[in-house]
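>>> This is a predicted model, with the sequence first.
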Amino acid sequence: MPLAHLSQDVILKQIIESTPAPKIAFDYTDDPARNRVYLALLESIVSQQISTKAANSIFARFLALFPDGYPYPEQLIAKSPEELRSAGLSGQKSIYLQSVAAFALENPMDNAFFSGMSDEEIVQYLLPIKGVGRWTVEMLLMFVLDRPDVFPIDDLVIRQKMVKAYGLTETGRALYKRLHEIADRWRPHRTLASRYLWRWKPDG
């Protein structure tokens, strides 16, 4: 059982016992015409560097620009910069969104296609898209493709929580090395461990 395995780490065991079980973060349709990965990439770009509340509002206005509330790639590419800005999007994010759409028109992005690829292969496959970084793809792996063993070390909250929980004093490369060493003990359930860390309230 994943929790039994993770609880072999005494510190993580305490976190699990004091933290509500993680909930599914994304709930996208399984309609093959409405690609989950594509939609999640768009939402992730909209969410970059703004609050969750603002991101939800802008993404809702963005979806409302399309006839049935779904930004099919060909429809998104056809939108003018002015139309996209009317939803509250910056010029840069508008370019990134259309980059995702252009990629989706030329390359497969469905669950069946990704099922035969490793986590790292998926990262490398999607990184060429403008506005998409490793962290973004790792979020897709965890919450959309349901990959069980992802450790998003570039996530600031994950690093801060681990530093606090394990009393780490290292910095820079030494810190990253130490974080990987700790997380290696969680394999093959690092996704679940990370989700508990996100929900954990150290002072709670």
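Okay, I see it. Numbering: from 1, shown residues only.
>>> alpha carbons only for contacts and neighbour counts from here, please
OK.
>>> if I pick Arg134, what's in contact with it?
Contacts for Arg134 were tallied using C-alpha atoms under 8 Å, 6 or more residues apart in numbering; they are Val123, Leu127.
>>> For it, give its distance to Gln48.
Separation of Arg134 from Gln48 (C-alpha to C-alpha, to the nearest Å): 13 Å.
>>> Also Ile24?
Going from Ile24 to Gln48 by C-alpha to C-alpha gives 20 Å.
>>> for Trp135, same thing?
Taking C-alpha to C-alpha as the measure, Trp135 falls 11 Å from Gln48.
>>> Also Val150?
Separation of Val150 from Gln48 (C-alpha to C-alpha) stands at 20 Å.
>>> ok, those two, which is more surrounded?
More crowded of Val150 and Gln48, by other C-alpha atoms under 10 Å: Val150, with 22 against 13.
>>> Pull the number of nearby residues for Pro148.
Pro148 has 18 neighbours, counted by other C-alpha under 10 Å.
>>> I'd assumed Ala193 was in contact with it.
No: counting by C-alpha atoms under 8 Å, Pro148 sits too far from Ala193 to count as a contact (9.6 Å).
>>> okay, now the one to match up with it:
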Amino acid sequence: MTATTVDMEVRGPWSLATGRAFWEGFAPAALPAARGDDLTTVLLVEADWSRAEASVAQDGGTAAITVDGDGDLDAAAAQVARFLALDVDATFWPAVGERDPVIAEVQAGLPGLRPCGFHSPYEAAAWAVLSQRIRIPQAATLRSQLTDRHGDRGAFPAPAVLRGLELDLPGRKAEYLRAVADAALDGLLDGLALRSVPPEEAIRLVQQVKGIGPFAAELVVVRGANAPDAVPHHERRLDDEITARYGDGATVDSVSAAWRPFRTWAAVHLRAAREGRLHEFG
């Protein structure tokens, strides 16, 4: 394997420590707890479906992204920047808190948090299928078993591998996973492509995949492609948090105009604050 390091200027607030703590508690694709200050993970590079090991270090406003693998390492580094939201110019993210005191409060409680989650829309779509109609811990176990048995040394199985598996899974999950794999190979779940169109259009496109409904499509775009300015309309716990903080009758549409162009970020902060109180991310 070969390695490369990219030094990237991160514009706006950013704390790698806050982001890593959040991701370590993100049940669908949690990082293992690690010693030291760096964030490390193993990912499937969607440019060529190769495996890469990634490490991210912070030096002030600079991110040092090191990727090690046999595939397209430039694409791997760009993908790491995307799923950690380091590619977003967040210079004006603090201004959202100036317009909305509720967001200011959660920003203060999660200093420097940037939304992070799935390595790619493909992995987010696979999770959406696995987690349908079962509890999150059960779905996380299924995902871990798939990765351990059919993945590449900690990386989730590549689409070409996943589509060929004969899986014994509840309901129509095996069928839907094959549809997700086909969509990934056809480019329908490409992170750059989904980020290049308005989030509403991206969500409609993802719903073309068999087994992916409105809630799952939002997950793929918001937490897989990491679109910074999308509005989730199918997250009950987000709706509950909005009611708790803004009052009865408040909805995501009625309060989110002040969050532009960081509506995803505001929503993730509200969810993170809520789950922090409940001692569970996901």
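Arrived safely, thanks for sending. Keep in mind it's a predicted model, so treat the numbers as computed, not measured.
>>> So which residue is smack in the middle of the first structure?
When C-alpha atoms, centre = their mean is applied to the first structure, the residue found nearest the centroid is Met139 (1.8 Å).
>>> Aligned against the second structure, show me the partner of that one.
Matched to the second structure by TM-score structural alignment, Met139 of the first structure sits across from Leu219.
>>> what do you get for Arg199 of the first structure?
The equivalent of Arg199 of the first structure in the second structure is Ala272 (alignment by TM-score structural alignment).
>>> what about its match, which SS state?
Three-state call for Ala272 of the second structure (DSSP: H, G, I helix; E, B strand; the rest coil): helix.
>>> likewise Val56 of the second structure?
Taking three-state DSSP as the rule, one finds Val56 of the second structure in the strand state.
>>> repeat for Thr4 of the second structure
Thr4 of the second structure ends up strand, using three-state DSSP.
>>> mind checking what it lines up with in the first structure?
Matched by TM-score structural alignment, Thr4 of the second structure corresponds to no residue in the first structure.
>>> Map Pro152 of the first structure across to the second structure for me.
So, by TM-score structural alignment, Pro152 of the first structure is matched to Pro232.
>>> same check, this time on Trp186 of the first structure
By TM-score structural alignment, Trp186 of the first structure lines up with Trp259 in the second structure.
>>> separation between that match and Glu98 of the second structure?
10 Å.
>>> helices or strands next to the helix or strand hosting Arg277 of the second structure in the packing?
If you go by DSSP states H and E, Arg277 of the second structure is part of helix 263-278. Counting contacts by 3 or more C-alpha pairs under 8 Å, 6 or more residues apart in numbering; DSSP states H and E, helix 263-278 of the second structure packs against helix 101-109, helix 236-246.
>>> buried set for the shortest one?
This points to helix 101-109 of the second structure. Residues Val102, Ile103, Ala104, Val106, Gln107 are the ones in helix 101-109 of the second structure that count as buried (16 or more other C-alpha atoms under 10 Å).
>>> Which one of the residues you listed is nearest to Gly19 of the second structure?
Closest to Gly19 of the second structure out of the buried residues of helix 101-109 of the second structure is Gln107 (12.6 Å), distances taken as C-alpha to C-alpha.
>>> any idea how far Arg260 of the second structure is from the closest one?
Separation of Gln107 of the second structure from Arg260 of the second structure (C-alpha to C-alpha): 15 Å.
>>> Run a quick neighbour tally on Ser120 of the second structure.
For Ser120 of the second structure, using other C-alpha under 10 Å, the count is 26.
>>> now do Met117 of the first structure
12.
>>> What's the match for it in the second structure?
Alignment note (TM-score structural alignment): Met117 of the first structure maps to Val197 of the second structure.
>>> What does Gln145 of the second structure correspond to in the first structure?
Checking TM-score structural alignment: Gln145 of the second structure goes with Arg61.
>>> Tell me, how many residues neighbour that match?
The local packing of Arg61 of the first structure (other C-alpha under 10 Å) involves 17 other residues.
>>> Helix or strand for it, just tell me which one.
With DSSP H and E as the test, Arg61 of the first structure turns up in helix 52-63.
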